[in-house]
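Undergrad: The following block contains a protein sequence and its predicted model.
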Amino acid sequence: MTFLKMRVFLYKLFTQPRGLRQAWLLGSDVVRIGPKVLLKHHGTVRPTEAFTMDFVRRQTHLPVPAVHDVFLDRRGHVYIMMDYIDAPELQAVWRRLSLAQRSAVVQELVTYLVELRALSPPDPNAVQAVDGGSLIDVRLGSEPFGPFAAVDDFHMYLGHTIIHDRLASNHPYAREALERCRHRTYRIIFSHSDLAPRNILYKDGHIAAIIDWEFSGWYPEYWEFTRTFDSSSWIIPEFWELFKAHFEGQYDDELVMEHVLSAEMTR
């Protein structure tokens, strides 16, 4: 099916009352169109996600679905047409895996991350999306934020200054960790930022795809570590422990900082 015919089909699919009977609904934001195509279409999807997927596919060996098309409807909602990957989420099969299989898949994931983290940023100081624009992350609310010219500006947005002002009275247990963070210099690293087991597709003993790149971008080097804790530790604690054990750096002080920020700041 050509892209023109596909777009005509999609128009009919979403404008005719029974259109959705022609497709398979996989969730609130994705529709499977035929055996090989997936359409992501909820109201907060941005073209940046498609740019990110294409960037990672071109620059690394990470298994990322190929993007075929990106377009907007009359309301300005973004649609991303990509490969459908016929594999279950790691979250769905985790309990059926042996300890050796669990360890192997996490090691494979971390190997991919080493490659991702080796990419050179276009600006070694800036916190930004792959296209140089704003970022999004559920950790920071529903609105886009940034870009930031420097890590200190990003930390200011996160609320680090507020936390340090309240440090003595509210968080004495975290004082040493927070002070160490305050005086560190961080490299800018490309991060997926939502490596929950639900975003890793698993088949035949290997990672079939890493999906949902909407939160990705150029961040301080600890960001992947702390965000993986937030997105996975309470769902599958064993996944987080294996991830932490194999990750190339340990950022326990930064994890304390994120916990304190979450306790103090709401958006």
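TA: Structure received. A quick note: this is a predicted structure, and the numbers were derived from the prediction, not measured.
Undergrad: make it CA atoms for all contacts and neighbour counts henceforth
TA: Will do.
Undergrad: G146 against G132, yeah?
TA: No - G146 is not in contact with G132 according to Cα atoms under 8 Å; the separation is 9.5 Å.
Undergrad: does the spatially closest residue to A92 that is not a sequence neighbour sit in a helix, a strand or a coil?
TA: Leaving aside its sequence neighbours, A92 sits nearest to R198 (Cα to Cα, 6 or more residues apart in numbering; 7.7 Å). With DSSP: H, G, I helix; E, B strand; the rest coil as the basis, R198 sits in helix.
Undergrad: putting a second one here so we can go through both:
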Amino acid sequence: MTRFLEENSTTPVATNMKHWSDSTSNIFLMDRVPGESLQKIGGKLVWEDVEVLAEEVADYLVQLRKFTSDKLQAPDGSLMRDKHFSPESTLNFWTSDVDEWWARVESSIRDKSRKNLLREQYSLCIKPGGPFVLTNGDLNAQNIMVKEKHVSGIIDWERGGYLPEWWELYQLEEFENGAWGRALKRALAKRNVVPSEAAKTFGDKFLQLF
């Protein structure tokens, strides 16, 4: 993911990533991104500083959303793990095929009387053929690196890839309710990146599914 971004966008990411593995582990090595995380230094910044950072991240995100795919996948075509529409105890991958999704999760569904509703909502939330947009999927303050009050890097792209257009906004709404989340959502709204109906209702529709 970071290699694709380095070669095809201006998004600041960790560079020179190397990977190797053995029988027991996977090891990644990369250059250190300059600066400190927004989570670490956020208390030293005033609201106007946070707004500047949000504007910069929003610009990068809009740039990435121009890359689209008809499949839920990483830029290299590999599958992405689904930890949201599947039980966390199982290894499953994102899919836009509702029949494939239901076949793998049906045995874990708590209330099987919701079958028809869940299948319908899944098809509305994740439309077959997309288009799906390239995004980070985890723009929390810990993953925003800051130097001299500007974004010096965006790190931890393991959840990134081609995902539903509403996914990033849902993640922000769910996990970033503080100043950073408010500033970033406001900056995205200026760029006409706003929650779709799927994003607004996703949590309620799939709450306590398993």
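TA: Yep, it's here. This one's a predicted model, so the numbers in the text were calculated from it and none came from an experiment.
Undergrad: I'd like to know how far the one in structure 2 that sits across from the residue nearest to A92 of structure 1 in the alignment sits from T201 of structure 2.
TA: Using TM-score structural alignment as the criterion, R198 of structure 1 maps onto Q142 of structure 2. As for Q142 of structure 2, its distance to T201 of structure 2 is 26 Å (criterion: Cα to Cα, to the nearest Å).
Undergrad: Those two - which one has more neighbours?
TA: A direct count of neighbours by other Cα atoms under 10 Å for Q142 of structure 2 and T201 places Q142 higher, at 17 against 14.
Undergrad: Pull the contacting residues for that one.
TA: Neighbouring residues of Q142 of structure 2 by Cα atoms under 8 Å, 6 or more residues apart in numbering: 37-40.
Undergrad: ranges for the strands of structure 2?
TA: All strands of structure 2, identified by DSSP state E, fall at 18-21, 26-29, 36-37, 68-69, 132-135, 144-147, 150-154, 161-163.
Undergrad: out of those, which comes closest to D82 of structure 2?
TA: Closest to D82 of structure 2 of the strands of structure 2 is strand 161-163 (Cα to Cα; 10.8 Å).
Undergrad: What's the local residue count around S86 of structure 2?
TA: Quick note: S86 of structure 2 (other Cα under 10 Å) scores 22 neighbours.
Undergrad: ok, it to Y122 of structure 2 distance?
TA: For S86 of structure 2, the distance to Y122 of structure 2 - Cα to Cα - is 12 Å.
Undergrad: before we move on, the earlier item: quick one: the residue nearest to A92 of structure 1 and D253 of structure 1, what's the gap?
TA: 26 Å.
Undergrad: Over to N170 of structure 1?
TA: From N170 of structure 1 to D253 of structure 1 the distance is 17 Å (Cα to Cα).
Undergrad: what about these two, which has more around it?
TA: Higher neighbour count among N170 of structure 1 and D253: D253, with 18 against 14, using other Cα under 10 Å.
Undergrad: when you align them, which residue in structure 2 goes with that one?
TA: Match for D253 of structure 1 (TM-score structural alignment): E197.
Undergrad: Run a quick neighbour tally on the closest residue to E143 of structure 1 other than its chain neighbours.
TA: Spatially, and ignoring its direct neighbours in sequence, E143 of structure 1 is nearest to I136 (6.6 Å; Cα to Cα, 6+ apart). Per other Cα under 10 Å, the neighbour tally for I136 of structure 1 reads 20.
Undergrad: In structure 2, mark out all the helices, start to finish.
TA: In structure 2, the segments counted as helices under DSSP state H are 2-8, 38-41, 47-64, 98-105, 115-125, 167-175, 179-190, 197-205.
Undergrad: Return the set of buried residues in the fifth one.
TA: Within helix 115-125 of structure 2, the residues that qualify as buried are 118, 121-122, 125, counting by 16 or more other Cα atoms under 10 Å.
Undergrad: Then the second one?
TA: When neighbours are counted by 16+ other Cα under 10 Å, the buried residues of helix 38-41 of structure 2 are found to be 38, 41.
Undergrad: Give the aligned range of it in structure 1.
TA: Residue span in structure 1 matched to helix 38-41 of structure 2, by TM-score structural alignment: 90-93.
Undergrad: how close does the counterpart of V56 of structure 1 in structure 2 sit to R65 of structure 2?
TA: In structure 2, the residue matched to V56 of structure 1 (TM-score structural alignment) is L5. L5 of structure 2 is 12 Å from R65 of structure 2, where distance means Cα to Cα.
Undergrad: Then E88 of structure 2?
TA: Taken as Cα to Cα, the span from E88 of structure 2 to R65 of structure 2 is 27 Å.
Undergrad: got it, and L91 of structure 2?
TA: 27 Å.
Undergrad: So the two - more neighbours on which side?
TA: R65 (17 against 10).
Undergrad: Enumerate every residue touching the aligned residue in structure 1 for the more buried one.
TA: Matched across to structure 1, R65 of structure 2 falls on R117, judged by TM-score structural alignment. Residues in contact with R117 of structure 1 (Cα under 8 Å, 6+ apart) are 189-191.
Undergrad: do V151 of structure 2 as well
TA: 12, 53, 56-57, 144-145.
Undergrad: what would those look like in JSON lines with neighbour count?
TA: Output for these, formatted as JSON lines (neighbours: other Cα atoms under 10 Å):
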{"residue": "P12", "neighbour count": "18"}
{"residue": "L53", "neighbour count": "23"}
{"residue": "E56", "neighbour count": "16"}
{"residue": "V57", "neighbour count": "23"}
{"residue": "I144", "neighbour count": "24"}
{"residue": "M145", "neighbour count": "25"}
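Undergrad: Can you say which two of those residues are spatially most distant?
TA: Across the contacts of V151 of structure 2 (Cα to Cα), the longest gap, 13.0 Å, separates P12 and L53.
Undergrad: ok, and the closest non-adjacent residue to R102 of structure 1?
TA: Closest to R102 of structure 1 by Cα to Cα, 6+ apart is W94, at 7.2 Å.
Undergrad: And for E55 of structure 2?
TA: Per Cα to Cα, 6+ apart, closest to E55 of structure 2 is A187, 5.4 Å.
Undergrad: Understood, closing this out.
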